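In: what follows is a protein structure lacking sequence information:
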């Protein structure tokens, strides 16, 4: 008797090669789209380091080799992004680039919807200024977080 094995998002995207295409396209859009200006301006002039870091993070997050954690330990995404002012505008522009990339590159509707949902939750969690700022657990800015 055989059982179906779930395919990881990493494998479904085509492994390292597919993930590189996805990350490269994401940063191309961020660099090219005027609508992504606020998200782009919080990055350094060269996006090479951000590109590599996102590739390494997504590799492990999507079920491939845990490149990021092998290099830097636990991602601690929110903590690592606190030095950058990320408000609803930056989040929405980041998501515009990611949504466009997923639409262009992920043919499987279920995979695309799942990735979009995961990225939306992650992007919401990164907001640290403006109306949605807080601890990431639903508290508004200035409120004490009981979950941290």
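Out: Now that the structure is in, tell me what you want to look at. Given the structure is predicted, the values throughout are model-derived calculations rather than measurements. Numbers count the residues shown, from 1 in each chain.
In: only C-alpha atoms from now on, for both contacts and neighbour counts.
Out: Fine.
In: what about the helices in this protein?
Out: Here the chain has its helices, by DSSP state H, at 9-12, 15-32, 37-41, 48-61, 67-72, 77-81, 88-105, 109-126.
In: in addition, the following structure is provided for comparison:
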């Protein structure tokens, strides 16, 4: 398999309790297609959202979607295209210009959890994704 191909999701989920799925296993369980489905479902909601839409310039919405998808593929155990193209994620620095308060954090998490539901991942993967996104979104709060 070359770097451009997504691995086929493994059929291991039926025997895995939710607490055994680490973020590093997610790519190998849902593949690039699963993560692409997730991020697409998230970004379909953004333009209509009164809190998040102003943070995502319409002209760069596709770029934002690609960057998040590539970051998550890397973070969840896939190819490192994000790092090769953009370097270290530096999440707090890259998000410093955006006014992320508790309500923006909560809305982002809400839209992402809705996207997780739409992507229809097995429960162990959905549980791991929810925990990861809640923690990272809280980490990125930069306004009172």
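Out: It's in. Owing to the predicted nature of the structure, the values given are computational and were not obtained by experimental measurement.
In: quick TM-score on the pair, please.
Out: Once superposed, chain against chain, the TM-score is 0.78 (TM-score structural alignment, normalised by the length of the second structure); 122 aligned residues with a C-alpha RMSD of 1.7 Å.
In: let's have the helices of the first structure in a markdown table, adding mean neighbour count.
Out: Listed next are these as a markdown table, based on neighbours: other C-alpha atoms under 10 Å:
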| stretch | mean neighbour count |
| --- | --- |
| helix 9-12 | 18 |
| helix 15-32 | 18 |
| helix 37-41 | 18 |
| helix 48-61 | 18 |
| helix 67-72 | 14 |
| helix 77-81 | 12 |
| helix 88-105 | 19 |
| helix 109-126 | 16 |
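In: ok, the most centrally placed residue in the first structure - contacts?
Out: Centroid-nearest residue in the first structure, with C-alpha atoms, centre = their mean: residue 119, separated by 5.4 Å. With contact set as C-alpha atoms under 8 Å, 6 or more residues apart in numbering, residue 119 of the first structure has these partners: 95, 98.
In: from residue 72 of the second structure, how far off is the aligned partner of it in the second structure?
Out: Here residue 119 of the first structure is matched to residue 133 in the second structure, going by TM-score structural alignment. Separation of residue 133 of the second structure from residue 72 of the second structure (C-alpha to C-alpha, to the nearest Å): 11 Å.
In: in the first structure, what residues pair with stretch 74-93 of the second structure?
Out: By TM-score structural alignment, stretch 74-93 of the second structure lines up with residues 60-79 in the first structure.
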